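*Asks:* requesting a structural model of the entry that follows:
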Amino acid sequence: MGHNRLRYRLVDSDRSWSARQRRRRSDWLVRTFPDIGDMHVVDLGGRLGTWQRATVRPARVTVVNLEQPPAVVPEWAHVEQADACDLPEHVTVGTYDLVFSNSVLEHLGGHERRLRFAAAARSLADRHWVQTPYRYFPIEPHWIAPGMQFLPVRLRTALAQRWPLGHKPTRSHEAAIHQVLWTELLDRSQMRHYFPDSRLLVERVAGLPKSLIAVRS
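*Replies:* Sure thing, here's the model as predicted:
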């Protein structure tokens, strides 16, 4: 019960620590792009719910995700089932004001796919906001586990099976190692390599860098 209450406060609740961080980042996005309410935003790898909860909703949102689109999509949005690292032509020829991505870059499956994703983000619009958790923040953000990202795969997998605060709890070894291997946190050098012409913003918690955001405005 204690773990469940802690998980609710840190992850699940609308007032959780994770939810407050998302709202802070959303407010920062609006300050960076004050005209976002008039924009057509393409969200690479995101979900529609992000924009339904947003502080300021863009005029038009195109969401690209590998998942099956939801049954009901509001008229201001379009959901495209596609790979953001290999976009179909009808998506690449669209007209967008801003490319947005939140906590996706670390789940793409390696350097080559991150290169392709970054190239798409830079080419789809003149402006972009691409966020990813910082590798050297002391708490791994997907499992809310101190130092987990620095452990060998075997220990990370064992921890993923047992740690109660992860965003996607699992008891299966196969599911746990899948999650572990598909989570590769990035550092500043990598972000500068993928986004050489962007400003690199640093989101901090208690003075420590928590996430990195490549911005072209």
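
*Asks:* only C-alpha atoms from now on, for both contacts and neighbour counts.
*Replies:* Fine.

*Asks:* next up, the contacts around the residue lying closest to Cys85 once chain neighbours are set aside.
*Replies:* Beyond its immediate neighbours in the sequence, the residue positioned closest to Cys85 (C-alpha to C-alpha, 6 or more residues apart in numbering) is Phe117, lying 4.6 Å away. For Phe117, the residues meeting the contact criterion (C-alpha atoms under 8 Å, 6 or more residues apart in numbering) are Ala84, Cys85, Asp86, Leu105.

*Asks:* what are the boundaries of the strands in this structure?
*Replies:* Along the chain, the stretches classed as strands by DSSP state E are 40-44, 60-65, 77-81, 98-102, 127-133, 139-140, 145-146, 199-205, 208-216.

*Asks:* and this one, so I can compare the two:
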Amino acid sequence: MAWDTDSFPAHQIRMFVGDGRALEAPDQSYDILFSNSVIEHVGTWEDQQAFADEARRVRKDLWIQTPAYECRIEPHYVGFYIHRFPKKWQKALIRWITLRGWIHRPTQAQVDDEVNSIRLLTREEVATLFPDCEILTERMLGLIPKSYIAFRKARD
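*Replies:* Alright, predicted model coming up:
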């Protein structure tokens, strides 16, 4: 669902569709960049680096959240430790040992596409991608890392 700018003209929100790895925007052109659970879907480590570089380039402040690789539960499939298996095993097991597999019964092609399109990040990787940001850890039950947030408040 797209944002309907005509219905909310006072908000002055512009929406555009583009590739987060190569944004068509000048440097520092936005006051804030907000991304919730996107960077793990952009592809390879190199794609994630490009996404992070673009986010840091076009923003003044940013908030980028991503699920934690270290979490015991993989959030896309709701399965214990499934993301720690080799991709070949994930593709074979997701339909049979995860909540998503039991409820939604994805086809093997859907499972293959999802497994190939998700790359969860460790805390160290998030810190590497966002060296000028504070890295916050959201925890489950107060103990287990659930997600990481790269946060930056620009100094004006």
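
*Asks:* can you pull the TM-score for these?
*Replies:* Between these two chains, after superposing, the TM-score reads 0.83 (TM-score structural alignment, normalised by the length of the second structure); 146 aligned residues with a C-alpha RMSD of 2.2 Å.

*Asks:* one step back: the residue nearest to Cys85 of the first structure and Ser123 of the first structure, how far apart?
*Replies:* 10 Å (C-alpha to C-alpha, to the nearest Å).

*Asks:* which residues of the second structure does the lengthiest helix in the first structure align to?
*Replies:* If you go by DSSP state H, the first structure has its longest helix at helix 17-32. Aligned using TM-score structural alignment, helix 17-32 of the first structure spans no residues in the second structure.

*Asks:* same deal with stretch 134-153 of the first structure?
*Replies:* Aligning stretch 134-153 of the first structure against the second structure (TM-score structural alignment) gives residues 68-87.

*Asks:* still on that earlier bit, winner for burial among the strands of the first structure?
*Replies:* strand 40-44 (a mean of 25; mean count of other C-alpha atoms under 10 Å).

*Asks:* what helices or strands is that strand leaning on?
*Replies:* Under the contact definition 3 or more C-alpha pairs under 8 Å, 6 or more residues apart in numbering; DSSP states H and E, strand 40-44 of the first structure sits against strand 60-65, strand 98-102.

*Asks:* can we see that at 10 Å?
*Replies:* strand 60-65, strand 77-81, strand 98-102, helix 111-124, strand 127-133 (3 or more C-alpha pairs under 10 Å, 6 or more residues apart in numbering; DSSP states H and E).

*Asks:* could I get the contacting residues of the aligned residue in the second structure for Leu201 of the first structure?
*Replies:* Here Leu201 of the first structure is matched to Leu136 in the second structure, going by TM-score structural alignment. Neighbour list for Leu136 of the second structure: Gln65, Arg123, Ala127, Ser147, Tyr148, Ile149, Ala150, Phe151 [criterion: C-alpha atoms under 10 Å, 6 or more residues apart in numbering].

*Asks:* all set now, cheers.
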